[in-house]
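Q: Model the structure of this input:
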Amino acid sequence: EQAGAAGIQLEDQEFPKKCGHTPMRRVIPLDDMVRKLEVAVASRRSDDFLIIARTDARTGLGLDEAIKRGKAFKEAGADVVFVESPESEAEMEQICAEIDAPLLVNVVEGGSTPVLSVAEYKRMGYAMAIYPGSGFLAIGAALQTVYSQILETGSSIGADTPLANFMEFSKRMGFEAVWDFEKKWADD
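A: Presented below is the predicted three-dimensional model:
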């Protein structure tokens, strides 16, 4: 918070952290997670600082345990509850019906949770949806397409994936500031 962060996500997954849509995740005892949340709530300096509480209990311990934890997280003071990787729309609707808190859904294309429209998530009762991997998956598909084209034809010309203009992309990445610095300070 002091560093300027607007919020924090605390979770009950054991170390080392794993992706929420992979197997073999384990969670810490519920009492330990509740204590973490209580410390975070007591330590925050502003009510505007968002505390998101995530449980990974669904995969290893079942939906009932995940819902139980979500309720306990809200009671401990979490602003948003995040039950990771529900496996069906029915499970998602049950989470929304049973946990009286703003809820977050993690959308992972190809993961455990059904990929729906934002409108459908809202209808179910979710307050927010995050798409942490969508950009990376798009990049991965584009890389595969363009490099397959180069491998097959010897050129990137005609690839099904549009390529960004190099100079525009460089400017978006902030290279103009680097170039200006070099112009000012580099030896000729």
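
Q: Every contact and neighbour count from this point should use C-alpha atoms.
A: Noted.

Q: who touches stretch 11-27?
A: Defining contact as CA atoms under 8 Å, 6 or more residues apart in numbering, one finds that stretch 11-27 is touched by 28-30, 33, 53-57, 59-60, 84-85, 108, 111-112.

Q: hang on, I meant stretch 104-120
A: 21, 80-89, 121, 126-134.

Q: Can you pull up the most central residue in the chain?
A: P132 (4.0 Å; CA atoms, centre = their mean).

Q: Regarding it, what is its secondary structure?
A: Per DSSP: H, G, I helix; E, B strand; the rest coil, the secondary structure class of P132 is coil.

Q: Show me the strands in the chain, by range?
A: Counting by DSSP state E, the segments of the chain that form strands are 7-11, 50-55, 80-83, 103-106, 128-130.

Q: quick one more, to check against the first:
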Amino acid sequence: MKKTTLLKNYILESEILVMPGAHDALSARIIEHAGFKAVTLGGYSASASLLGKPDLSLLTLTEMVDCYRRVADAVDIPLFADGDTGHGGVLNVRRTVREIEKAGVAGMFIEDQVFPKRCGHMEGKQVIDAQEMAAKIKAAVDARQDQDFMIMARTDALAVNGIDDAIRRANLYQEAGADLIFVEAPTSLEQMRRITGEVAAPCLANNIEQGKTPMLPIDQLQEIGYSVVVFPVAASYAVAKAVMDLMTELKKNGTTNGFLERMVTFEDFNNFLGLNELRSLEKSFAD
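A: Next up, the predicted model:
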């Protein structure tokens, strides 16, 4: 089955879909190995991984597409991507969708922030006119080649204009053709229940550690009515903490011996990456 169709089916199932966030091909393979059905990769983690910079629209479309192509090629599960603001107007949105879809991605979202955008849990966000965003959604839906390629609309209006406008925008974007809706950064359980209860489309929840939204367990998010939950930055935060601790150990003691129990072994790492299988494949051509 196509990855696009798999992702669409997972989103429409009664059971909530859990999509951990990767920041590179290795972390995506680890997510797949852990048994998750799908993986996501957003601009926040990509900016940190590729540039060592915060999520401030610094990455170009071509840089993101190159990243997505490598990650999609590394795993057999569907990859859900971040299309930022669509990288411009409606014509730019069309190209963004075409390029991301060609990279092997199964679905993506665009958002209604003013460019340059910022992480949805940062202060100082601004949003474009709702009708302008609706036009972007129409352009995105029209541009996709595979009708199972999922288009999600994200609105950041809650922090700017309040919950009523965020819900109004969410329904407008659904009417424009969005398959999935993401109202970013609700700050209470009451707001989350209003979103799932008043938005006429499957909704995505965003679990950001120490973010603005309550970190609810997966089963509670499903009970509230969410169809998808992402943990987009957890792996990036965990890796950053682990490497910081490792470098502290090395700087202090001049060796990594005290850290070995927190590391995979040389052999296990090579096995995880499929070294033996690739060596066997290499040998089969020589034979």
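
Q: Of the contacts of stretch 104-120 of structure 1, just the buried ones, PyMOL syntax please.
A: PyMOL command restricting the contacts of stretch 104-120 of structure 1 to the buried ones, with burial defined by 16 or more other CA atoms under 10 Å:
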select buried, resi 21+80+81+82+83+84+85+86+87+89+121+126+127+129
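
Q: Narrow the contacts of stretch 11-27 of structure 1 to those in helices?
A: Secondary structure defined by DSSP state H assigns L30, M33, A57, T59, G60 of the contacts of stretch 11-27 of structure 1 to helices.

Q: Name the member of those with the most neighbours.
A: Note: the member of these with the most neighbours is A57, at 27 neighbours, neighbours being other CA atoms under 10 Å.

Q: can I get the strands of structure 1 in TSV with distance to V178 of structure 1?
A: As requested, the strands of structure 1 are exported to TSV (distance: least, CA to CA, whole Å):
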stretch	distance to V178 of structure 1
strand 7-11	31
strand 50-55	35
strand 80-83	40
strand 103-106	36
strand 128-130	32
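
Q: Quick one: closest of those strands to S170 of structure 1.
A: Distances from S170 of structure 1 to each of those were compared using CA to CA; the shortest belongs to strand 128-130, at 27.3 Å.

Q: Which residue range of structure 2 does the closest one align onto?
A: Here strand 128-130 of structure 1 aligns to structure 2 at residues 228-230, judged by TM-score structural alignment.

Q: Tell me how far that stretch lies from the chain's centre.
A: From the chain centre to the centre of stretch 228-230 of structure 2 is a distance of 9 Å (CA atoms, centre = their mean, to the nearest Å).

Q: contact partners of it?
A: 11, 16-21, 40, 202-207, 218, 221.

Q: Go again with 7 Å.
A: If you take CA atoms under 7 Å, 6 or more residues apart in numbering as the criterion, stretch 228-230 of structure 2 is touched by I11, I16, L17, V18, M19, P20, G21, C203, L204, A205, N206, N207.

Q: for those residues, which one is nearest K252 of structure 2?
A: Lowest distance from K252 of structure 2 to these (CA to CA) belongs to G21, with 32.0 Å.

Q: any idea how far the residue nearest to G7 of structure 1 when sequence neighbours are not counted is from M24 of structure 1?
A: Of all residues beyond its chain neighbours, the one nearest G7 of structure 1 is L50 (4.2 Å), with distances taken as CA to CA, 6 or more residues apart in numbering. Note on L50 of structure 1: its distance to M24 of structure 1, by CA to CA, to the nearest Å, is 29 Å.

Q: Between those two, which is the more surrounded one?
A: When neighbours are counted by other CA under 10 Å, L50 of structure 1 and M24 differ, and L50 comes out ahead with 18 against 10.

Q: Translate that one into the numbering of structure 2.
A: Structural alignment (TM-score structural alignment) places L50 of structure 1 against M150 in structure 2.

Q: could you list every residue that touches its match?
A: M150 of structure 2 makes contact with K8, A106, G107, M108, D179, according to CA under 7 Å, 6+ apart.

Q: so the one helix or strand the first one maps to corresponds to what in structure 1?
A: Spelled out, that is K8 of structure 2. Per DSSP states H and E: K8 of structure 2 is located in helix 3-12. No residues of structure 1 are matched to helix 3-12 of structure 2 when aligned by TM-score structural alignment.

Q: Give me the buried positions along that helix.
A: By neighbour count, and taking 16+ other CA under 10 Å as the criterion, the buried residues in helix 3-12 of structure 2 are K3, T4, T5, L6, L7, K8, Y10, I11.

Q: What of stretch 147-166 of structure 2?
A: For stretch 147-166 of structure 2, the buried set under the neighbour-count rule, 16+ other CA under 10 Å, comprises 148-159, 163, 165-166.

Q: ok, the residues you listed vs K283 of structure 2, which is closest?
A: When those are compared for distance to K283 of structure 2 (CA to CA), F149 comes out closest, at 37.9 Å.

Q: and that closest one, what is it in contact with?
A: Shown in contact with F149 of structure 2 (CA under 7 Å, 6+ apart): T4, A106, G107.

Q: what's the answer for G7 of structure 1, then?
A: G7 of structure 1 makes contacts with F49, L50, I51, as judged by CA under 7 Å, 6+ apart.

Q: go with 8 Å
A: G7 of structure 1 makes contact with E1, F49, L50, I51, I52, according to CA under 8 Å, 6+ apart.

Q: Return the residue of structure 2 aligned against it.
A: In structure 2, G7 of structure 1 lines up with G107, judged by TM-score structural alignment.

Q: Could you do C19 of structure 1 as well?
A: With TM-score structural alignment as the criterion, C19 of structure 1 lines up with C119 in structure 2.

Q: Burial check on its match, number of neighbours?
A: Burial of C119 of structure 2 is recorded as 18 neighbouring residues (other CA under 10 Å).
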